[in-house]
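> Okay, predicted coordinates and the sequence, questions at the end:
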Amino acid sequence: MNEQPLLAHLIELRTRLVRALLGIALVFFGLFHWSSDIYHLLAKPLLDALPQGGSMIATEVTSTFFVPMKVTMLVAFLVSLPNTLYQVWAFVAPGLYSHEKKLVAPLVVASLLLFLLGMSFAYFLVFPVVFHFMSAVTPAGVSMMTDIDKYLSFVLGMFLAFGTTFEVPVIVILLTRMGVVTVAKLREARPYMIVGAFVVAAIVTPPDVLSQTMLAVPLWLLFEVGVLAATLMERKARAREQAESAP
């Protein structure tokens, strides 16, 4: 008797997983023809910063094929992410209470939008500044020619760093809602947060002050946004409790 619900859950999980993977595969095959153009778009910030006549290189025989495929797969994953999140939500939602659904759904949407915003911030603002700076400080007699595979690894690392950084407001709200910390404690920790932001930026970004500052400052500002949102939610919850306890 107890095995039937577990079996049903496993079948449902398999169905949702297959649908999520199928969505990614369909988008990938739809974009396959333009994989080289997609990689060129990803490489554009660096190509625009290279000196006249500069170019990127491929040091591996198969890099010219597999690197654009990796980029296309990443784009397919991002494009199909709404479908993937819907499949996750459809699997998890039946086990949540109504008040949990009201909290989880907005946080999931906000997390997705903030992560994409962090990636966009890196691509449109950070990459052009950093690459032009690197090109300007290249010693005389040295050609700035980056391998396409190493460039992809660098870009993915930066996307992950900035995307995760932009999740700070959601993390702050979750910590306060779960009672791990209070808004007052977060305000007291503000000086440590500012120092920690620059430490994190120094670890995950290239070793130049410019890119570190462009990560640390948004990290601090997003922390302040999270504290403000948590404060408003705390006041709203307190007002609701007072209204319910009033005769």
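Thanks, I have the structure now.
> Could you use CA atoms for every contact and neighbour count after this?
Fine.
> what's near enough to touch residue 20?
By Cα atoms under 8 Å, 6 or more residues apart in numbering, the contact list for residue 20 reads 83-84, 87.
> Please apply the same query to residue 133.
Applying Cα under 8 Å, 6+ apart, no residues qualify as near residue 133.
> centroid residue for the protein?
Central residue of the chain (Cα atoms, centre = their mean): residue 163, 2.7 Å from the mean position.
> List of residues touching the strand or helix carrying that residue?
Per DSSP states H and E: residue 163 is located in helix 148-165. By Cα under 8 Å, 6+ apart, the residues outside helix 148-165 that reach it are 56-58, 63, 67, 71, 114-119, 121-122, 204-205, 215, 218-219.
> For ChimeraX, write the select line for the buried members of those residues.
In ChimeraX syntax, the buried subset of the contacts of helix 148-165 is picked out as below (16 or more other Cα atoms under 10 Å):
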select :56,67,71,114,115,116,117,118,119,121,122,204,205,215,218,219
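> also this one, for the comparison:
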Amino acid sequence: MQRISDKRKPMTPLDLVESSIEEGLADPTIDYLDDLPDDVEMSLFDHLEELRQRIFYSLIALVVGAVGCFLFVKPLVKLLEAPARGIKFLQLAPGEFFFVSLKVAGYSGLLVAIPVILYQIIQFILPGLTRRERRLILPVVAGSTLLFLAGLVFAYLLLIPAAVNFFMNYGEDVVEQLWSIDRYFEFVLLLLLSTGLAFQVPVIQILLGLLGIVSAKQMLSGWRYVLLGSAVLGAVLTPSTDPITQTLLAGAVVGLYFGGIAMVALLGNSQGWGRLIGAISSPFTKVNKTTVTDAIAQAPSDTVTEPATIEVLEETPTVDEENTQNGVSDLADLSQIEVENQTSQVEDTDIENQTQVDEPEKETTQLEATETTTENQLTSEASLPPPPVEEQAVPEMLPQRFLSKVTGALFTLLDLWCEDRGEVAIKRAINIKRTGGDWTEVPDLCYVSYERLPAGWMEDQACPTAPELVIDMISPKQTFGELVDKATEYLEAGVLRVWLVDCQARSITVFYSDARPRTYRGEMELTDPLFEGLELIPELLFRQARLPNAG
């Protein structure tokens, strides 16, 4: 089979959502953009103009703050002189105290204007953030502000008095303590600012941890370099050369660093953050993620909600399509026999002593038994045939039963099609490469051709390359935005097609690397030139999987 590749840039998540709404594939009354950036089309000059305005407003706030602080500069000067008790300050040049007053007013005005400056920065970057990322802004800004203020207090109460006492005691019996007011305030203001910045270390650590770039274990493993770096940081940030000030600042940085490690470990190990990272599949998360299907299977049944349904137009089959359906129906009958045999073997066969076999149904059982995720295995309860569904209400069934039936039917159909073409696997781990870090994903089904697989690849190992096709089952608790994020991650990693199967809506949504997504349901025929010879009709698939009708 000739390999088909496409190097064109994948569509963004927002493009996928907008195109789905335009084509009638999604309900415009539902807010699908909770996890997507609120993109606004702006030219480069529009961005530059907005940036100019934000900078202008920030400068106005800085000037107003500096002028306001200059009106009360003498109380501020006395406050900063307080740590140097017993020292007489001299004005060694005309206008020296005036320029010191301007400097104090400028630094104080910057501190007062920080809320406005932060607001302008947030407003500039906000349109490019998802709503989930926006929810991180408030805790990050609040934590950063509190730590900066804590750094100022730490410097004022500990660092400045320690440095002043060291210099006073060092030359007390030799020289008279007469200090230049300009040099003293330069020392104090720089020490306050540098300490406030150094106290931002935990915020940076928590952000790196939540984004999955660095784990708590990796942070802890580099503690030796942190000790060395904190010593260098203390020497660079402190304007004085005394060892006491440098040691105090370095010790504070080390303490904050280990405190940040504890926070990252706490957030990473808690169930709430663990489920969040595993469920939303953030594009920046560098972890072996638990799929949302597994999380739903473990959740209580009363927490399952109805999924968002993608509305599409039904197509009336033509004569040619009816002939095609007959061919697919034959495959469906074969698939049903395979699934029933597979179910029987799962119940009666000792998995641990199972030997290698060639039949498709036995291969399916072996693949399911060897995977670490056991939620999708068929149980004895799932093997019972469902009751007739004609003119009956839909029985209450666990989502896992739906997923298992359709997964088995799709596997059998793809396995019959891809003979001598490639490998089809259930719950096969695949290594996904991306900018910012690689990660391992476990889709419900995947197909990879022999052309993509390396020669030395072993079947019991994770797939080392992006497959041509990834199939995921939509569970009732997932949102459309989460699914679009996940599909886009696959496409950006080199996957050519992503199928999202909705058992409740009895539909299959196909995401392409070079075109808008399309949803197939009913008697619509799903064909793709990438998979030559593969024909699928969603309704026949769900019927042969014995899923009950929705009404």
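Done, it's in. This structure is a prediction, so every number in the text was calculated from the model and none was measured.
> still on that earlier bit, what's the average distance of whatever helix or strand comes next after the helix holding residue 163 of the first structure to the second structure?
Counting by DSSP H and E, the next helix or strand C-terminal to helix 148-165 of the first structure is helix 168-177. With mean Cα distance after the TM-score superposition for the first structure, helix 168-177 of the first structure departs from the second structure by a mean of 1.9 Å once superposed.
> pretty sure residue 24 of the first structure contacts residue 74?
No - the pair residue 24 of the first structure / residue 74 is not scored as a contact, 9.4 Å apart, by Cα atoms under 8 Å.
> quick one: which of these two has more around it?
In terms of neighbours (other Cα atoms under 10 Å), residue 24 is the more surrounded of residue 24 of the first structure and residue 74; the figures are 23 against 15.
> Give the equivalent position in the second structure for the more buried one.
Superposed on the second structure with TM-score structural alignment, residue 24 of the first structure falls opposite residue 62.
> pretty sure that match is touching residue 113, no?
Yes - if you go by Cα under 8 Å, residue 62 of the second structure and residue 113 touch, sitting 5.3 Å apart.
> rewinding a little: just put the contacts of residue 20 of the first structure in TSV and tack on neighbour count, distance to residue 5 of the first structure and secondary structure.
Listed next are the contacts of residue 20 of the first structure as TSV, based on neighbours: other Cα atoms under 10 Å; distance: Cα to Cα, whole Å; DSSP: H, G, I helix; E, B strand; the rest coil:
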residue	neighbour count	distance to residue 5 of the first structure	secondary structure
83	19	25	helix
84	22	24	helix
87	19	19	helix
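> Which stretch of the first structure lines up against stretch 22-34 of the second structure?
Under TM-score structural alignment, stretch 22-34 of the second structure has no counterpart anywhere in the first structure.
> Buried residues, the lengthiest helix in the first structure. List them.
When the first structure is parsed with DSSP state H, its longest helix is helix 209-245. Neighbour counts over helix 209-245 of the first structure (16+ other Cα under 10 Å) mark 211-216, 218-231, 234 as buried.
> Stretch 177-188 of the second structure too?
Buried-residue list, stretch 177-188 of the second structure, by 16+ other Cα under 10 Å: 177, 180-182, 184-185, 188.
> Quick one: map residue 45 of the second structure onto the first structure.
Residue correspondence to the first structure (TM-score structural alignment): residue 45 of the second structure is matched to residue 7.
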